[in-house]
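Q: starting from these lines, generate the structure:
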Amino acid sequence: MNGSRVWILAMSAALLVAGCSEGEKPRAAASPSASRPSPSAAPSSAFCLDLEAFQVGAVVFRADVGGAAEGRRLDFKDLRKRAAILLYMGERMQASAPPGIAERFRAVLKAIRTAARKLKAGSKVRDVVDPLYGKAIQPAFEAVDHYECPGAGG
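A: This is a model prediction of the structure:
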């Protein structure tokens, strides 16, 4: 599907342009679950650099999955790829998420992960759509969607 390739290329380009490459950054020896100092909301943090691309990707992903509620067939393989890109990006952003948005950002990642696991033959539409559109998750998606890092021109 040509549209999905364009989306994947656009998201990949956004990852590269937004500074997702950690090639020049040394990685900590500690495990990802280790305690970390409180992250900064600096405009140069991974969270702030990648936020706009993540927001766009999440909106598009949700809209495409939401199409299932309107009876559109879902391309499970394509949507799983999109979810994987968002989750990869989000996991890298998570460590530098500002305290005011960190919890909601984690909730959004969890919702995307849950929906992605349900993207398989035999799943009910509700199983895929609810994690992304349920009443409990709406505030988290809205908060992430409207969040702006300090110093961001907008």
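
Q: hey, let's count contacts and neighbours off CA atoms from now on
A: OK.

Q: give me every residue that touches the residue positioned nearest the centre of the chain.
A: With distances taken as CA atoms, centre = their mean, L86 lies nearest the centre of the chain, 3.9 Å away. L86 makes contact with F54, G57, A58, according to CA atoms under 8 Å, 6 or more residues apart in numbering.

Q: to compare against the first, here's another:
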Amino acid sequence: MRVRLVRCAFLLLTATALVSCGGEQPTAGPEPASPQASVSATAEPAASPTTARATATPSESAFCRDLNVFNIAQVMYAAEVGKALAGQPVDFKEARRIARLIAQYGKAMEDSVPPDIADAFHSQVKAVRKSSSKLSTDSNVRDVTDPVYSDKAQARRKKLDEYECG
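A: Here you go, the predicted model:
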């Protein structure tokens, strides 16, 4: 149920961003920092990083512009791998797709992370990378879930979720 709710929220966010964009092309200038070009051809359109910047203003940093989508992707990843804790099968393909999305956003946001949230941000990117590297049927459940479900990881995720850009 939680996974469906998170996916619906993600799709709603994407649809809202697309509608508010109106299909307009950005004016000439530097390319935004988001990983538009690095999205794989197999990724679902709803997960495209371009949707996150549809409503962004030119003065917004990549970090602030993409933080909401980054946070939603973290929740989606935690929900997917968290199925293992309940004895349910984990969709490895979906978990890897979300982990790649988090890595792409993390890379695009990296240069503009405010110092007061940098530790939490970098730690969360690293936690998902560590967890996703263990995604296989041969892995121990804790190897996959501990990096994202530890008390520290949950506190960092909460800090990122509650962070407000100035």
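
Q: just give the TM-score of the two.
A: Superposed pair, TM-score by TM-score structural alignment, normalised by the length of the first structure: 0.73. Supporting alignment: 124 aligned residues with a CA RMSD of 2.2 Å.

Q: still on that earlier bit, in the second structure, which of the contacts of L86 of the first structure still touch?
A: Compared against the second structure with both residues aligned by TM-score structural alignment, their matches' CA atoms under 8 Å, the contacts of L86 of the first structure retain F54, G57, A58.

Q: and which of those residues is nearest R5 of the first structure?
A: G57 (13.7 Å; CA to CA).

Q: counterpart of the residue nearest to the centre of the first structure over in the second structure?
A: In the second structure, the residue paired with L86 of the first structure is I102, using TM-score structural alignment.

Q: what's the distance between that match and V113 of the second structure?
A: According to CA to CA, to the nearest Å, I102 of the second structure and V113 of the second structure sit 15 Å apart.

Q: now for L49 of the first structure, how many residues are close by?
A: Using other CA atoms under 10 Å as the criterion, L49 of the first structure is surrounded by 21 other residues.

Q: give me the nearest residue to it, chain neighbours excluded.
A: A18 (5.3 Å; CA to CA, 6 or more residues apart in numbering).

Q: quick one on the thing from earlier: adding distance to A121 of the first structure and secondary structure, write the contacts of L86 of the first structure out as CSV.
A: Output for those, formatted as CSV (distance: CA to CA, whole Å; DSSP: H, G, I helix; E, B strand; the rest coil):
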residue, distance to A121 of the first structure, secondary structure
F54, 27, helix
G57, 24, helix
A58, 22, helix
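
Q: please enumerate the helices of the first structure.
A: Using DSSP state H, the helices found in the first structure span residues 2-17, 46-66, 76-94, 99-118, 125-133, 138-146.

Q: on that earlier part again, got a list of what the residue nearest to L49 of the first structure touches?
A: L49, D50, A53.

Q: return the residue of the second structure aligned against it.
A: Aligned partner of A18 of the first structure by TM-score structural alignment: A52.
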